[in-house]
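Student: The amino acid sequence is not available; the structure is as follows:
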C-alpha cells in the first residue's frame, strides 16, 4: 500500500465531517462525491453562489438562510469586537463561505474544513485565524508538505508555503508543529533536523545563530521526539556524511522531518524534490490552528482535494 492509499484507509476509519466552502467548483463537487462514495469522509458543501447548481446526491448548506448563521455571527462578533467591527458587519462576514465553514469547525459542527481551490492562501488563513484561532502553545500558523516516494519513504518539509522569514520563536514553533503533524498523519515517530548551510558550527553567520537559537527553544520544551541542528541537508539524511560531520547526533543521517530556515529554502526544496526526484507532494498542510482548516493550491486537481480532506480527517 502506498502512502496516499494508506492515509485514505486511515481516514475511512475516522468518518469525519469535512466542509467545503466553494460548492460552485466542479473539482470540489467531484472530490466530495468520491469521498462520500468511498466512505473516506462525510462531505458537506457550502453554497457560494446564488445560482450555483446543487447536486441532489450531496449535502449542501446555504449560509444566508442557515439557522446557525446568527449563532456563528455572534460568536465571531465577540472574538473580533476589539477590532471595532459591529454586529451587522460580523453577520455579513460570516455569510461568506470561508468564514461560515471555519465557524462550523470552530463550534464543532464539522471536524475540518478544506478550502482554497478558488481562494487565495491569505483569504483562507484570514478566515481560519480570525474564526478558529491558534492552538495553545502555537505563536504562528505555518505549513508542511508531505513528500512521499514510490519505495514507501515519507518526509515532512516545513515551512514551504506560509511564513517567509520566521524569527527564532516562530521557527521553533514550526519545528514542534511539524513534528506533531508528521506523527499524526504518518503514525511514524519524527526525527527533526533544523536545517542551515552549516553543520554544528562549521560556519558562522547571524542566520545560523537564528537556527541554533530556535533549536534551544525547541529543546527547552522537553518534547518526546528527537531534534538536532544546525545541520546541512546531506548531514541530515545521509548516514556516511552524518558520521563525518555530526558523529554524536541522534538525528543526523536519520532525519525524516526537515525544518527550513525560511520560505525561500523550503519552497524551492519541495519543488526540486517533486520535479527532479519524482516525489509526490501532499500539501500545503496548515498547522498551528486550534482545529484543522486546510488550504489548497488554486491549481489543484480533484484528487488533491480528496487527499487533503483525508489528511484533514487525520489531524
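Tutor: Cool, the structure landed. The shown structure was predicted, so the numbers you read here are calculated from the model rather than taken from an experiment.
Student: make it CA atoms for all contacts and neighbour counts henceforth
Tutor: Noted.
Student: Can you name every helix or strand that the longest helix seen in the chain contacts?
Tutor: When the chain is parsed with DSSP state H, its longest helix is helix 168-186. In this structure, helix 168-186 packs against strand 142-148, strand 154-158, strand 191-195, helix 206-220, strand 257-259, strand 280-287, helix 302-314, with contacts taken as 3 or more Cα pairs under 8 Å, 6 or more residues apart in numbering; DSSP states H and E.
Student: okay, now the nearest residue to residue 283 once chain neighbours are set aside: neighbour count?
Tutor: Distances taken as Cα to Cα, 6 or more residues apart in numbering put residue 145 closest to residue 283, at 4.8 Å, once the chain neighbours are dropped. Neighbours of residue 145 under the rule other Cα atoms under 10 Å: 24.
Student: Go ahead and confirm residue 256 touches residue 190.
Tutor: Yes: contact criterion Cα atoms under 8 Å: residue 256 and residue 190 qualify, at 6.4 Å.
Student: also this one, for the comparison:
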C-alpha cells in the first residue's frame, strides 16, 4: 500500500515543509525522500545549525530547500498577510515574534502557496503544530472541526483509526464530523470505508455516557445521505471478527468487516493505536489532520526517521486529494 502511495507522488516535486530542519531524524528522512523522488523537503531553521547537523551525520542535503526565517527574502509579504489573517487578534510585535518560530513560519509558507503541505512535531508539541494551522489555514468549507486519524498498515491489512490525537472528548455531533472525515480519509487511501462506532458496549449490551454518545452519533449519521456503511455501537472484537459479530451483533452488516474505527474519546483512540503499533505489529502513520484547507500533519516527539519518511509520503498524497 505504501508503494502505491509512493508511486502516486513520485516525480511531482511536491514541496513539504519540515519545521524542525536541524533535527537529525528529519534530515535522514529528507535524504531518503529526495533519493526516492517523493517530494522536495523544505527544511526550516537556522542555516548554520542545519548544516552542523548534516556535517555531524554526513547527510548530503542536495535536493532539499533550506530556509532560515531570519533571512527569508519574502518576509515583508508574509508579515503583511499574517496581520490580515489575524487582524484585531495580534500585535505587530507578536506577529513578528511568531513568524520567527518555524511552526508559524512554515504554516505561512503553505498559506502563501510556497509549499504544499507541512510536517511538524519532532520537537514541537501537538498543540504547537495544530494551533498555527487552525489560525491560518483554517477548516475546509463544510467542515466544522479539525480532527485526526491514524493509518495502520500490516502487510496487506489497512485500518484507519479516528480521532486519536485532537478532540479530547467529542460530542455526538462532533463524532459525526469525525466519522465523515475519517471515512473520507479511508477512501482517499484507496479503500472503501466500512465504519464501526466503537464502545465497551455492543448494540445496547451495557449502559453509560459513552454508549449513549455513540448511539446518538449513529442516529444523526443515519439521517444523512452517506456513501459508506456505518454501524454501532460495538466492541472492537465485534467490529473485526466475523464469528464474534455473529454472536453479538448478527443484524449488522458492518460488524466483523470494519476497516475504519471511530473511538468515543481521545484516551481510547490513543491507547488503541499504540497497542496496535507496539503489540500488533502495525506500522502507524499519523496523527494525520482532517478537515483543514491544506495538509498539516503532526509527528510524535518520539518518532524515528522512518516514521517521518512514511508520514511525508502520506502528507504528499494528501496534497493530491479533495
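Tutor: Right, received. Where do you want to start? Everything quoted here is computed from the prediction, not taken from an experiment.
Student: Mind telling me the TM-score for this superposition?
Tutor: Here the TM-score for the pair of chains, by TM-score structural alignment, normalised by the length of structure 1, is 0.92; 310 aligned residues with a Cα RMSD of 1.9 Å.
Student: returning to that earlier point: what does the residue nearest to residue 283 of structure 1 align to in structure 2?
Tutor: Under the alignment (TM-score structural alignment), residue 145 of structure 1 maps onto residue 150 of structure 2.
Student: ok, its match to residue 161 of structure 2 distance?
Tutor: Noted for residue 150 of structure 2: a distance of 5 Å to residue 161 of structure 2, by Cα to Cα, to the nearest Å.
Student: go on, residue 27 of structure 2?
Tutor: Going from residue 27 of structure 2 to residue 161 of structure 2 by Cα to Cα gives 28 Å.
Student: repeat for residue 174 of structure 2
Tutor: Per Cα to Cα, residue 174 of structure 2 is found 15 Å from residue 161 of structure 2.
Student: Compare neighbour counts for these two and give me the winner.
Tutor: residue 161 (28 against 16).
Student: contacting residues for the corresponding residue of structure 1 for the more buried one?
Tutor: Counting by TM-score structural alignment, residue 161 of structure 2 lines up with residue 157 in structure 1. Taking Cα atoms under 8 Å, 6 or more residues apart in numbering, we find residue 157 of structure 1 in contact with 144-147, 178, 257-260, 266, 270.
Student: ok, now residue 44 of structure 2?
Tutor: Contacts for residue 44 of structure 2 (Cα under 8 Å, 6+ apart) come out as 17-22, 66-69, 102, 106.
Student: ok, back up a step: what distance do you get for the match of residue 161 of structure 2 to residue 266 of structure 1?
Tutor: Using Cα to Cα, we find residue 157 of structure 1 at a distance of 7 Å from residue 266 of structure 1.
Student: Nearest spatial neighbour of residue 276 of structure 2, chain-adjacent residues omitted?
Tutor: Computed as Cα to Cα, 6+ apart, the closest residue to residue 276 of structure 2 that is not its neighbour in sequence is residue 282, at 5.8 Å.
Student: Measure how buried the aligned residue in structure 1 for the one you found is and give me the count.
Tutor: Residue pairing (TM-score structural alignment): residue 282 of structure 2 is matched to residue 279 of structure 1. Using other Cα under 10 Å, residue 279 of structure 1 has 20 other residues around it.
Student: Tell me who's in contact with residue 279 of structure 1.
Tutor: Residues near residue 279 of structure 1 by Cα under 8 Å, 6+ apart: 147-150, 273.
Student: now residue 314 of structure 1
Tutor: Going by Cα under 8 Å, 6+ apart, residue 314 of structure 1 touches 7, 10-11, 14, 184-185.
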